[in-house]
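Visitor: Below: sequence and its predicted model.
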Amino acid sequence: MNDRELWELVHAERDALADDLAGLDDAAWRTPSLCGDWTVRETLAHLTAVATLGTPAWLRSVVGVRWDFDRHNELRMREQLGAGPAETLARFRAAAHARTRILGPRPAALGENVIHAADIRRPLGLPSRTAPTVAAELLTWFATHEFAVVSRSRVRGLELRATDAEVAVGAGARVEGPALALLLATCGRSDALADLDGDGVAVLTARCRPGWTARGRG
């Protein structure tokens, strides 16, 4: 994936999500997302922060909170909320085609947008707009890397096989399902486990529980 391909995919993901959220009422904006304790609106504001915070500003922010990344994310998200849901969405639309990102692997930058879009859509009952091929490419990367989220350790000893794309990664007890559901579970979203089958689902379920840690990962 080169920079042009990255930004084309990221911008398409953001545009599709903004369109999907255009008709939400105030109650829907308060729906809990799959991203920690954040609501749908707060998760979208986080994506705006991600789209507008370059490496120098990111460094100043994390140093200012003594490398407390949760605090950093909370502060930067609050900056993008605006006065109400309409402003939250307007700020996201305004940043949708930005090419700002912190230093890091390209798949991680795309994955943040795809995963958080699912964090927002799934609780709202909105269908995914992410192509299975894109989800499959991200699955392969997150299942074999550890960057910002415990993913490789979570699926160690498992074979992940997509039913909607030509991808299989890992070896061991099998877990099958849509590529996006596999990606979400790999990144700890237990909501996606209901879409998966196979003798490895029980293992993955245990590793998606709150408080699970990967001892000796690396």
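Guide: Ah, there it is.

Visitor: From here on, just use CA atoms for contacts and neighbour counts.
Guide: Will do.

Visitor: is it true that residue 92 touches residue 44?
Guide: Yes - if you go by C-alpha atoms under 8 Å, residue 92 and residue 44 touch, sitting 7.1 Å apart.

Visitor: so residue 115 makes contact with residue 186?
Guide: No - counting by C-alpha under 8 Å, residue 115 stays clear of residue 186, with 10.7 Å between them.

Visitor: neighbour-wise, which of those two wins?
Guide: residue 186 (27 against 22; other C-alpha atoms under 10 Å).

Visitor: ok, that one to residue 129 distance?
Guide: 19 Å (C-alpha to C-alpha, to the nearest Å).

Visitor: Whichever strand or helix holds residue 118: how far from the chain's middle?
Guide: For residue 118, the host element (DSSP states H and E) is helix 106-124. Distance of helix 106-124 from its chain centroid, counting by C-alpha atoms, centre = their mean, to the nearest Å, is 3 Å.

Visitor: what's the answer for stretch 81-90, then?
Guide: The answer for stretch 81-90 is 21 Å, by C-alpha atoms, centre = their mean.

Visitor: buried ones in that stretch?
Guide: 81, 85-86, 88-89 (16 or more other C-alpha atoms under 10 Å).

Visitor: circling back to that earlier point, the helix holding residue 118 packs against which elements?
Guide: helix 3-21, helix 40-52, helix 132-142 (3 or more C-alpha pairs under 8 Å, 6 or more residues apart in numbering; DSSP states H and E).

Visitor: for the last one, packing partners?
Guide: Yep, that's helix 132-142 we're talking about. Counting by 3+ C-alpha pairs under 8 Å, 6+ apart, helix 132-142 packs on helix 106-124, helix 179-186.

Visitor: what kind of secondary structure is residue 161 in?
Guide: The local conformation at residue 161, judged by DSSP: H, G, I helix; E, B strand; the rest coil, is strand.

Visitor: and the gap between it and residue 105?
Guide: Residue 161 is 24 Å from residue 105, by C-alpha to C-alpha.

Visitor: More neighbours: those two, which one.
Guide: residue 161 (25 against 10).

Visitor: hold the first one in mind and look at this next one:
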Amino acid sequence: MAEDLLKDFNPFDIFDTEAARLDRYFSGLDEAGWRRPSRCEGWSVRDVLAHLAGEELYNHACLDGTVHDLMAQVADVGVTGFNDFNEWCVRERGDLPVEDVLAEWRTKNGETRERMRALGRDALLDTMAGPYPVGLQTFHYDSEYATHADDVGAPVSDHEIDDRTLWRVAVGRFVLAEQDAKVQVEQTADEMWTAVDGVTAALSYPEFVEATVGRLPASHEVDPRVVSALRCLA
């Protein structure tokens, strides 16, 4: 089963680790650091923080069983779909002091992590896609937080890199299977072999991770059909 790919990893511990990484990084920024462009097209580092803070509205709605109520509320101000929601979250916090946005994210995310851990991996969570296991949803959050940490340049120590890459490879493989993506993926000792529409490509583990989250550089030589097929987490 696809979920077996994740059985050796604790999603709640990973969530705590990636949230702490972002918190440390955000806490040390000056004004120039906040204004610096991130890897998210059109977003500064400050915008990434605003996105994460605003996203807690959705995370808490999932925990409270009020997702459809939240979507109805934001629809009243013209927000439809996740892209609109993300941009709205950033706009809503554009005029707030960055210290307030950081405090909002730190508090709300801390509550999210605590409540999800308390529920446990097998409990069900209300989401836009319907009931979904808490543990699997947490893995999705893990991937997003790791991706945004990389987007803003939050440091990753040498002793973390290998384990961090391995869980991200596992999450990417799981989500591809969950989505029934039309791409064949095989993991070897040192690379990921992929195939789609008769086109094959061998990627390093980090390259595979970057492809699954839509961060593989456009200059990369992997066939665009493979790149498109692997993108599943962003």
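Guide: Alright, I've got the coordinates. The shown structure was predicted, so the numbers you read here are calculated from the model rather than taken from an experiment.

Visitor: Could you get me the TM-score between them?
Guide: Here the superposed chains carry a TM-score of 0.66, computed using TM-score structural alignment, normalised by the length of structure 1; 190 aligned residues with a C-alpha RMSD of 3.7 Å.

Visitor: circling back to that earlier point, buried deepest among the helices and strands packed on helix 132-142 of structure 1, which one?
Guide: helix 179-186 (a mean of 27; mean count of other C-alpha atoms under 10 Å).

Visitor: so which of the helices and strands packed on helix 106-124 of structure 1 comes closest to residue 213 of structure 1?
Guide: helix 132-142 (16.7 Å; C-alpha to C-alpha).

Visitor: Where does that closest one end up in structure 2?
Guide: Using TM-score structural alignment, helix 132-142 of structure 1 lines up with residues 165-175 of structure 2.

Visitor: Mean neighbour count and distance to residue 119 of structure 1 added to the helices and strands packed on helix 106-124 of structure 1, as CSV?
Guide: CSV is the format used below for these (neighbours: other C-alpha atoms under 10 Å; distance: least, C-alpha to C-alpha, whole Å):
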stretch, mean neighbour count, distance to residue 119 of structure 1
helix 3-21, 16, 11
helix 40-52, 25, 8
helix 132-142, 21, 14
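
Visitor: coming back round to it: residue 192 of structure 1 is nearest to which of the helices and strands packed on helix 132-142 of structure 1?
Guide: Closest among those, using C-alpha to C-alpha: helix 179-186, at 5.1 Å.

Visitor: The residue positioned nearest the centre of structure 2 and residue 52 of structure 2, how far apart?
Guide: For structure 2, the residue whose C-alpha lies nearest the mean C-alpha position (C-alpha atoms, centre = their mean) is residue 144; its distance is 1.0 Å. Residue 144 of structure 2 sits 10 Å away from residue 52 of structure 2, going by C-alpha to C-alpha.

Visitor: again with residue 11 of structure 2
Guide: Relative to residue 52 of structure 2, and taking C-alpha to C-alpha, residue 11 of structure 2 is found at 18 Å.

Visitor: before we move on, back to that, CSV please, covering the helices and strands packed on helix 132-142 of structure 1 and showing distance to residue 33 of structure 1.
Guide: Converted to CSV, those look like this (distance: least, C-alpha to C-alpha, whole Å):
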stretch, distance to residue 33 of structure 1
helix 106-124, 5
helix 179-186, 13
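
Visitor: who wins for proximity to residue 204 of structure 1 among those?
Guide: helix 179-186 (7.6 Å).

Visitor: what stretch of structure 1 does stretch 46-55 of structure 2 fall on?
Guide: Going by TM-score structural alignment: stretch 46-55 of structure 2 matches residues 41-50.

Visitor: Show residues contacting the matching stretch.
Guide: 29-30, 33, 35, 73, 76-81, 85, 88-89, 91-92, 95-96, 100-101, 113, 116, 119-120 (C-alpha atoms under 8 Å, 6 or more residues apart in numbering).

Visitor: That one: how far from the chain's middle?
Guide: 11 Å.

Visitor: Superpose on structure 2 and give me the mean offset of that stretch.
Guide: Comparison of stretch 41-50 of structure 1 with structure 2 after fitting gives an average deviation of 1.4 Å (mean C-alpha distance after the TM-score superposition for structure 1).

Visitor: May I see the helices and strands packed on helix 106-124 of structure 1 organised as TSV, with distance to residue 65 of structure 1 added?
Guide: Formatted as TSV, those follow (distance: least, C-alpha to C-alpha, whole Å):
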stretch	distance to residue 65 of structure 1
helix 3-21	28
helix 40-52	16
helix 132-142	27
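
Visitor: what's the closest of the ones you listed to residue 66 of structure 1?
Guide: Across these, closest to residue 66 of structure 1 is helix 40-52 (C-alpha to C-alpha), at 19.0 Å.

Visitor: going on from the closest one, what's the next piece of helix or strand?
Guide: Helix 40-52 of structure 1 is succeeded, C-terminally, by helix 55-64 (DSSP H and E).

Visitor: Tell me the helix or strand right after that following helix.
Guide: Counting by DSSP H and E, what follows helix 55-64 of structure 1 is helix 69-79.

Visitor: Quick check: buried residues in that following helix?
Guide: 72-73, 76-77.
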